[in-house]
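Chemist: sequence-free structure coming up:
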């Protein structure tokens, strides 16, 4: 058979023949990609990630790689997954076109083009196999029952399935189905560009997500941004310095960074940038000085505190219920010290209902952080909680005020106003542990959306419907309801008054009738 020829062409040669047939030259970066793909295949590496800048021809090259694999072994079964079926069909259609026209692939054309469509096709092969040689499927499609020796994940991550934690979790779950489709020893090849700071292509752990390792931690990687380390174009024949400068001028900075430089950032900038928070490691210490108690964080004395409880019974895992505390120092700066997402235990409902469990946790939180008061949103279910929380505080042995607060403002507006202003002024400190929580992820993903009450305890809509913003809402409640404190300015004992008067003067107040 043709597929058993003793010396088949290498992949780079295979691509060169195709390009010459089309009247094209083989670009240098395509030669590098081809060499990497062939080396990985020959050395037995079966988990590959190819990231390259937009319009670099990476999907075209991977399509040629699929044709080359069938050239070497016509019995291979290849499944192409993409964010939607149309994109997957595009690669299948291109590979079918290569097989029909490439001078080395004539033996793969079947005598009868029975199974020879744009969504799936089968080449001439010895094996009697149920699955086609190549098949397209959308990531949301049903691939149960399919079997493949090679799975190509071509742009499975796009903005519409990666702009929230819920959607990214769904994407990862769907990609996990590949393990049930792939034959033993099969190959997975991911091809794409990142669309999120929490991209499936990230090579570092994001602690706030709770992941133990990056999603593709075991994959061999080939990454090609549009500019090399010296700032030169990686495809100068197509993208000159002037052309790249033009792309930069027409493209938002973050989109250029993600799609052209392969940096793990969301193409759309979030309004609340965690990088603007000032991290600190110090604990809050209660001490006695000059006969009075004081609370210190490092060398700063705290003069006030704010605590906000945003209740919800949205789910047994506690999504929607959050409590946060912020201290304010004598210089008027804010110290975000702790956030807790509360959860109730369904197994304990016979001994304590949901509200009692959440209030007990909130009371323990307040006692631990020496908080003299807490504001409770009374929208929705919150109207029943203040009395339960007071009872929980009494049982805990902590004396504190419970302030009932009915929220009427739009959630988006109050989050943006409360947190955005403090961030912009550089006044928000955050304990280092905060970076380990999902609060940082909420900040990165949050975008204001119109609409009134609807989320959490009914305190107003905000963010996207499938985004969690409960931590943001709790912190915004702390900041918005604490008066701004100006730093103390020591007035000089003597100064020259521009109004023309210095010091004091005396006047005779004895007047004749």
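Modeler: Received the coordinates, thanks. The structure displayed is predicted, hence computed values, not measured ones.
Chemist: Could you use CA atoms for every contact and neighbour count after this?
Modeler: Fine.
Chemist: Contacts for stretch 242-251 next, please.
Modeler: The contact list for stretch 242-251 (C-alpha atoms under 8 Å, 6 or more residues apart in numbering) reads residue 256.
Chemist: Presented hereafter is structure B, for comparison with structure A:
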């Protein structure tokens, strides 16, 4: 998951190895437009909404990041973890001593500032909901974690508005060499992530609860959750809901493409 998001951007460790200063990586990189389906309970938020912001702020304190959730409150949960690590993680401090909170500039679950040369009024990291606003005209990184809930994805009006906002407003804020990523669990075959997965310029990663091609070890084996737990989830939730939430499938068990009206009952 982490490699999928970082690869090719100026925050890619392989690119950073080639330069002396983080900003020097911009000419060697390209903007990383990413979409990703991840099953529920697979540590998606920890790896992408916590680990990636910590890495990016550690290597370049001048970076500006936006964490976007369905609601601002959803994005504030990983932000609280990011804050804690910057304040308290001594192992992080030992490797990146320059990463320090700027309490005077601002330090809350809504927005944080780290010590930096740039005296911009825009936060180092801020949170927003999909219908909210982002402070600042330009962002280095936008991470959209489950930006649509089931209700928004099933509503033609809200789904269209979310996609317009993402493509017309959010994407255009991201600077060269940055990251614009949306990731979560499949809601419908026409939701924001599904649409972006088909959008030119986006690189898509489709993860299932099972190792479908053997890339993680054994083909057909669970990649994270115990097999017994997955079997119980399948039994409890039924085939169609299990396929959507744990396999990120946009087809029913018979192989037919899902129709929008079916998803109201899934």
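Modeler: That came through, no problem. Computed from a predicted model, the values in this text were never measured in an experiment.
Chemist: Could you pull up the residues touching residue 220 of structure 1?
Modeler: 45, 47, 48, 49.
Chemist: Compare the residues you listed with structure 2 and list the overlap.
Modeler: Shared contacts between this structure and structure 2 among the contacts of residue 220 of structure 1 (both residues aligned by TM-score structural alignment, their matches' C-alpha atoms under 8 Å) comprise 47, 48, 49.
Chemist: The last one should be in a strand, yeah?
Modeler: Yes. Secondary structure of residue 49 of structure 1 (DSSP: H, G, I helix; E, B strand; the rest coil): part of a strand.
Chemist: what residue of structure 2 matches up with it?
Modeler: By TM-score structural alignment, residue 49 of structure 1 lines up with residue 35 in structure 2.
Chemist: and residue 151 of structure 2, how many neighbours does it have?
Modeler: With neighbours defined by other C-alpha atoms under 10 Å, the count for residue 151 of structure 2 comes to 12.
Chemist: ok, back up a step: please convert the contacts of residue 220 of structure 1 to a markdown table, extending it with neighbour count and distance to residue 145 of structure 1.
Modeler: Formatted as a markdown table, these follow (neighbours: other C-alpha atoms under 10 Å; distance: C-alpha to C-alpha, whole Å):
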| residue | neighbour count | distance to residue 145 of structure 1 |
| --- | --- | --- |
| 45 | 17 | 25 |
| 47 | 20 | 22 |
| 48 | 22 | 24 |
| 49 | 20 | 25 |
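Chemist: Relative to residue 140 of structure 1, which of those is nearest.
Modeler: For the contacts of residue 220 of structure 1, the minimum distance to residue 140 of structure 1 (C-alpha to C-alpha) is 20.8 Å, reached by residue 49.
Chemist: just to revisit the earlier point, can you add distance to residue 57 of structure 1 and give the kept ones among the contacts of residue 220 of structure 1 back as CSV?
Modeler: As requested, those are exported to CSV (distance: C-alpha to C-alpha, whole Å):
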residue, distance to residue 57 of structure 1
47, 20
48, 17
49, 15
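Chemist: any idea how far the counterpart of residue 238 of structure 2 in structure 1 is from residue 266 of structure 1?
Modeler: Residue 238 of structure 2 maps onto residue 252 of structure 1 when the alignment is built from TM-score structural alignment. According to C-alpha to C-alpha, to the nearest Å, residue 252 of structure 1 and residue 266 of structure 1 sit 11 Å apart.
Chemist: what are the ranges of the helices in structure 2?
Modeler: 2-6, 13-16, 44, 52-59, 72-88, 90-95, 150-154, 156-165, 192-197, 227-237, 239-246 (DSSP state H).
Chemist: Out of these, which is closest to residue 124 of structure 2?
Modeler: Proximity to residue 124 of structure 2 (C-alpha to C-alpha) singles out helix 52-59 among the helices of structure 2, at 8.0 Å.
Chemist: Structure 1: matching residues for that closest one?
Modeler: Helix 52-59 of structure 2 maps onto residues 65-72 of structure 1, going by TM-score structural alignment.
Chemist: so residue 18 of structure 1, which of the three states?
Modeler: Under three-state DSSP, residue 18 of structure 1 comes out as helix.
Chemist: Break down the stretch 101-250 of structure 2 into its strands, ranges please.
Modeler: Under the criterion DSSP state E, counting those that start in this stretch, strands of the stretch 101-250 of structure 2 are mapped to 111-112, 125-129, 139-145, 174-184, 202-206.
Chemist: any chance of those strands in CSV, plus distance to residue 59 of structure 2?
Modeler: Listed next are these as CSV, based on distance: least, C-alpha to C-alpha, whole Å:
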stretch, distance to residue 59 of structure 2
strand 111-112, 16
strand 125-129, 14
strand 139-145, 13
strand 174-184, 14
strand 202-206, 24
